[in-house]
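1. what would the 3D arrangement of this be:
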Amino acid sequence: MSRCEELFAEARRYIPGGVNSPVRAFRSVGCAPVFATRGEGAYIWDADGRKYADYIGSWGPLILGHAYAPVTEAVCAAARGGASFGLPTEREVEMARLIAELVEGVELVRMVSSGTEAVLSALRVARGFTGRELIVKFEGCYHGHSDGMLVKAGSGLATAGRPDSAGVTAKTAAETISCRYNDVGEMKEIFAAHKGEIAAVIVEPVGANMGVVPPAPGFLESLRELTTAQGALLIFDEVITGFRLSLNCASGYFGVTPDLWTFGKIIGGGLPVGAYGGRRDVMSVVAPLGPVYQAGTLSGNPVAMAAGLAALKTLRGAPHIYKELAAKGERLRRGLAEIFKKCDIPACVQGIESLATIFFTEGPVRSYDDAKKSDTARYARYWKSMEKRGVLLAPSQFEALFISAAHSGEDIEYFLSCAEEAARGGEL
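-> Now for the predicted structure:
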């Protein structure tokens, strides 16, 4: 038994399923989890001493790679000064100012400790500001595990959701309506059926939790027009896309300005963090300015703020990083598409900038319905073929592949050579 297998057996004695987040169980690929021991640049090492080129990247935060020196140095310096105070610090002011400077339309920012917390807070703000109850979300978009976001679509186009998790009440789920991603027609029908009742529409501007599904031309613009016309708020969940697509986030990248944003991942430099922000008039309903209550002992934690500031300042000071990430992403996606086509393997390679997903289905994938047609058994075989060659991917068909600034051109070419070897060898 390997050390990773031993650790997993021990973990199952004390942790539900042996993991602290379900995808880490590696059930979709049928093996024990990889237990990480350290990371450096584009690589990680597991408990058995194996080295991997890492394309999970802590699910998005590590855009600069593992143990990036300016981030680790900032963390150490901050920790030496005190890990937590429960009082305001200068760093949280600097972080809020930096986000507002970089993202047009953000005027006030509130720090929290996770993406889930950011989303549930933003939804509460939307309801408090509009005086309405209904929220519209999109199938395949993940917004954390707050009760109202764990819903499935109803049986009809404009039907309220039903619980997608035990412990979520039907009453709570009924306050959320689920719509097909990229389907403007269905969204119009929902607004027509619930005129004057919708508080907000929340969307991942690039779907990244059903695999990577970019917005269709005009989709985000239509959401902006519909919400504005009916007095509803538009919320961009940029926990993944925030500072990933560009220094101005997805809203700047696509030129569509929502009313509220949620952030996480990159703004913490790898430490637990979240934030929500937006227009001054909307955010002014948040206590102590207004009646919408939200609080957190570790919100604006000084160590997390130090890590995030180091990461964001690096990105702001080196705009060439985004051009290089885009080039690596394009090379990887194009190369994979060519390999699968030559080997006659049904696959659709999608992505944007430094994000990618290989869907083992005929494409394009424009919605969660399309993504669910993927051959998950083939993905598991693909994952295992790459893992044994030292390339670590997300252990699920429906997750993103993350490229970091630490990945070299040689890393990308090695990835492609491994994929071609597996495809030509009949391993997929």
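
2. going forward, measure contacts between C-alpha atoms and count neighbours the same way
-> OK.

3. the residue lying closest to Tyr368 once chain neighbours are set aside: what secondary structure?
-> Nearest residue to Tyr368, sequence neighbours excluded (Cα to Cα, 6 or more residues apart in numbering): Gly140, at 5.0 Å. Assigned by DSSP: H, G, I helix; E, B strand; the rest coil, the conformation of Gly140 is coil.

4. what is the neighbour count of Gly140?
-> As a burial measure, Gly140 scores 25 neighbours (other Cα atoms under 10 Å).

5. do the one 5 residues further on as well
-> Here the number of neighbours of His145 (other Cα under 10 Å) works out to 14.

6. spit out the contact partners of the nearest residue to it once chain neighbours are set aside.
-> Excluding the flanking residues, the one nearest His145 by Cα to Cα, 6+ apart is Thr116, at 6.1 Å. Neighbour list for Thr116: 143-146, 274 [criterion: Cα atoms under 8 Å, 6 or more residues apart in numbering].

7. and Val34, how far from Arg50?
-> Relative to Arg50, Val34 is positioned 10 Å away (Cα to Cα, to the nearest Å).

8. more neighbours: these two, which one.
-> Val34 (22 against 13).

9. isn't the more buried one up against Ile44?
-> No: using Cα atoms under 8 Å, Val34 is not in contact with Ile44, being 10.2 Å away.

10. ok, back up a step: filter the contacts of Thr116 down to the buried ones and hand me the PyMOL line.
-> Buried residues among those (16 or more other Cα atoms under 10 Å), as a PyMOL selection:
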select buried, resi 143+144+274
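
11. of the contacts of Thr116, closest to Lys372?
-> Nearest to Lys372 out of the contacts of Thr116 is His143 (Cα to Cα; 18.8 Å).

12. for the nearest residue to Thr176 once chain neighbours are set aside, which residues are in contact?
-> Spatially, and ignoring its direct neighbours in sequence, Thr176 is nearest to Ile135 (4.8 Å; Cα to Cα, 6+ apart). Counting by Cα under 8 Å, 6+ apart, Ile135 makes contact with 123, 175-177, 198-202.

13. try 6 Å this time
-> Listed by Cα atoms under 6 Å, 6 or more residues apart in numbering, the contact partners of Ile135 are 176, 198-201.

14. shouldn't it be within a strand?
-> Yes: under the criterion used here (three-state DSSP), Ile135 sits inside a strand.

15. shouldn't Asn248 be in contact with Glu104?
-> No: counting by Cα atoms under 6 Å, Asn248 stays clear of Glu104, with 7.4 Å between them.

16. strands of the stretch 251-400 of the chain, residue ranges please.
-> Along the stretch 251-400 of the chain, counting by DSSP state E, counting those that start in this stretch, strands occupy 260-264, 274-278, 348-352, 355-359, 391-392.

17. this one as well, want them side by side:
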Amino acid sequence: MPGGVNSPVRAFKNVGGNPLFIDHAKGQHIYDIDGNEYIDYVLSWGPLVLGHAEDHVVAALQTAVERGTSYGAPTQLETQLAEMVQNLVPSMEMMRMVSSGTEATMSAIRLARGFTHRDKIVKFIGNYHGHSDSLLVDAGSGMATFGINTSPGVPDPFALDTLTVEYNDTAAIRDLFEKQGDEIACVIVEPVAGNMGVIPGTQSFLETLREITKASGSLLIFDEVMSGFRAGLHGVQGLTGITPDLTTLGKVVGGGLPVGVFGGRKDIMSDITPAGNVYHAGTLSGNPLAMTAGISTLSQLNADLYIQMGKKVDRLTAGIQESADRHGVPLVTHHVGTMWSYFFNEGPINNFVDVKKSDEQFFAKFFKEILANGIYTAPSQFETNFLSAKHTDEDIDRTVAIFDDAFTKLA
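-> The predicted structure is shown next:
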């Protein structure tokens, strides 16, 4: 395997040393092949809002696997999960299940181009929307970790049709639309950026995107693959009251199995084959195991659970910030819902330019120090951490104490 891994950030290249090889996990804990136990704040990069190997999800999957793992034909499970998603994200009037977030965003972009009969798309610097060609320009996440602007292998015409603007820069996006608005098929945005650490899109920024796309005949795509059911029960669109034309989801919807979803206005989604002519297909799309895990997960989510988790994230980030301040360590913590991150940075942090000012060398030392003491956070300054329903107050206290010890040792 290139770099010894099947996804790049797992290699720990940005922080040095060898990555964890995992043996098993349960609840809020993960266990490596050497028998070490960690409080896990990565949670498979977001999907496990109920924690690892949640009892109801496991039981549902055990039953489902005995009935067959894949049919390549419709099941009632697909409709059941789609109805649950629509109930929580009403803007998704019609949707299509896929097998990954990359598939979801790639398909949404193709649909937007087909629906508008335009080629150009707009994305924001530091936003990551998967690894399809059109979206690997000024991307965050692993691209930022490895210092890659546009990946080799992406033809120039793909990059030329992708216009990039700084995140949260309302003036710049207005200027771009004044010049090229009638050529732009869509704007795709992480309404809470999670692939350069947690950076919320401001209300005015997101409202501007809604206003100018509607005025120009372009589509607005909210990429909520990460923020969906993480920023809140109804995603960022539930927090802001802003309704996009299309939404992409993933992560939590699969309950730990590979899933993505793209959907939105019925008139737009009706352009997808076989109802329309914009092609999309997938042998494992909507497979019964992933649908089962998603149904079991979403059925356990409710507003009270998010209030409880939100209070714990508040206490966690406040404790880390207070400790850093006391030790004189430049640190900024951000959190939205169950998403949180910490930057070794004076702040404020509103976009990728701000994020790049963070002290990555200190981050690498700090990461290894807390990892050695049983705290597993994302191994990159450009990634997001998460909280699950299984994390306890004791976990929060222990985490803050270990962060404090690391500040004492490294400050």
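
18. just put the contacts of Ile135 of the first structure in TSV and tack on neighbour count.
-> Output for the contacts of Ile135 of the first structure, formatted as TSV (neighbours: other Cα atoms under 10 Å):
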residue	neighbour count
Thr176	29
Ile198	26
Ala199	26
Ala200	27
Val201	26
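
19. among those, which ones are in strands?
-> 176, 198-201 (DSSP state E).

20. against Phe360 of the first structure, how distant is the residue nearest to Gly39 of the first structure when sequence neighbours are not counted?
-> In space, not counting the residues next to it along the chain, Gly39 of the first structure is nearest to His66; the distance is 5.2 Å by Cα to Cα, 6+ apart. According to Cα to Cα, His66 of the first structure and Phe360 of the first structure sit 29 Å apart.

21. same question, Gly409 of the first structure
-> 25 Å.

22. with Phe415 of the first structure instead?
-> 17 Å.

23. got it, and Met149 of the first structure?
-> 27 Å.

24. and the two? Which one has more around it.
-> Taking neighbours as other Cα under 10 Å, Met149 of the first structure and Phe360 compare with Met149 leading, 31 against 23.

25. tell me the counterpart of that one in the second structure.
-> Counting by TM-score structural alignment, Met149 of the first structure corresponds to Leu135 in the second structure.

26. the closest residue to that match other than its chain neighbours sits in which helix or strand?
-> Closest residue to Leu135 of the second structure apart from its sequence neighbours, by Cα to Cα, 6+ apart: His129 at 6.2 Å. For His129 of the second structure, there is no host helix or strand (DSSP states H and E).

27. can you tell me the SS state at the residue nearest to His145 of the first structure?
-> Strictly by three-state DSSP, Thr116 of the first structure counts as helix.

28. give the equivalent position in the second structure for it.
-> So, by TM-score structural alignment, Thr116 of the first structure is matched to Thr102.

29. doesn't Met210 make contact with the residue nearest to Tyr368 of the first structure?
-> Yes: Gly140 of the first structure is within contact range of Met210, at 5.0 Å (criterion: Cα under 6 Å).

30. how close does the aligned residue in the second structure for Glu133 of the first structure get to Val187 of the second structure?
-> Under the alignment (TM-score structural alignment), Glu133 of the first structure pairs with Asp119 of the second structure. Going from Asp119 of the second structure to Val187 of the second structure by Cα to Cα gives 12 Å.

31. one more: Pro8 of the second structure?
-> From Pro8 of the second structure over to Val187 of the second structure (counting by Cα to Cα), the distance is 27 Å.

32. one more: Thr273 of the second structure?
-> 23 Å.

33. how about Phe367 of the second structure?
-> Using Cα to Cα, Phe367 of the second structure is found at 35 Å from Val187 of the second structure.

34. cool, Arg315 of the second structure as well?
-> From Arg315 of the second structure to Val187 of the second structure the distance is 35 Å (Cα to Cα).

35. could you do Pro200 of the second structure as well?
-> In terms of Cα to Cα, Pro200 of the second structure sits 17 Å off from Val187 of the second structure.

36. what residue of the first structure matches up with Ile33 of the second structure?
-> Correspondence of Ile33 of the second structure to the first structure, assessed by TM-score structural alignment: Ala47.

37. so what's that match up against?
-> Per Cα under 6 Å, 6+ apart, neighbours of Ala47 of the first structure: 3-4, 35, 37.

38. what about the residues you listed, which are in helices?
-> Using DSSP state H, 3-4 are the members of those that sit in helices.

39. any quick ChimeraX command for the buried ones out of the contacts of Ala47 of the first structure?
-> Buried subset of the contacts of Ala47 of the first structure, written as a ChimeraX selection, criterion 16+ other Cα under 10 Å:
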select :4,35
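
40. from the contacts of Ala47 of the first structure, which single one is nearest Val391 of the first structure?
-> Using Cα to Cα, the contacts of Ala47 of the first structure come closest to Val391 of the first structure at Phe35, 14.7 Å.

41. aligned to that closest one, what sits in the second structure?
-> Here Phe35 of the first structure is matched to Phe21 in the second structure, going by TM-score structural alignment.

42. what sits against the closest residue to its match other than its chain neighbours?
-> Leaving aside its sequence neighbours, Phe21 of the second structure sits nearest to Asp32 (Cα to Cα, 6+ apart; 5.5 Å). By Cα under 6 Å, 6+ apart, the contact set of Asp32 of the second structure is 21-23.

43. cutoff 10 Å now
-> Residues in contact with Asp32 of the second structure, defined by Cα atoms under 10 Å, 6 or more residues apart in numbering, are 19-25, 38.

44. adding distance to Gln76 of the second structure as columns, could you present the residues you listed in a markdown table?
-> Shown next, in a markdown table, are the contacts of Asp32 of the second structure (distance: Cα to Cα, whole Å):
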| residue | distance to Gln76 of the second structure |
| --- | --- |
| Pro19 | 40 |
| Leu20 | 38 |
| Phe21 | 37 |
| Ile22 | 34 |
| Asp23 | 34 |
| His24 | 31 |
| Ala25 | 30 |
| Tyr38 | 38 |
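
45. can you list which of those are found in strands?
-> In strands, judged by DSSP E, the following of the contacts of Asp32 of the second structure are found: 22-25, 38.

46. just the strands of the stretch 251-400 of the first structure: most buried one?
-> Of all these, strand 260-264 has the most neighbours on average by mean count of other Cα atoms under 10 Å, namely a mean of 30.

47. check how far that one sits from its aligned residues in the second structure, on average.
-> Mean deviation of strand 260-264 of the first structure relative to the second structure after superposition (mean Cα distance after the TM-score superposition for the first structure): 0.3 Å.
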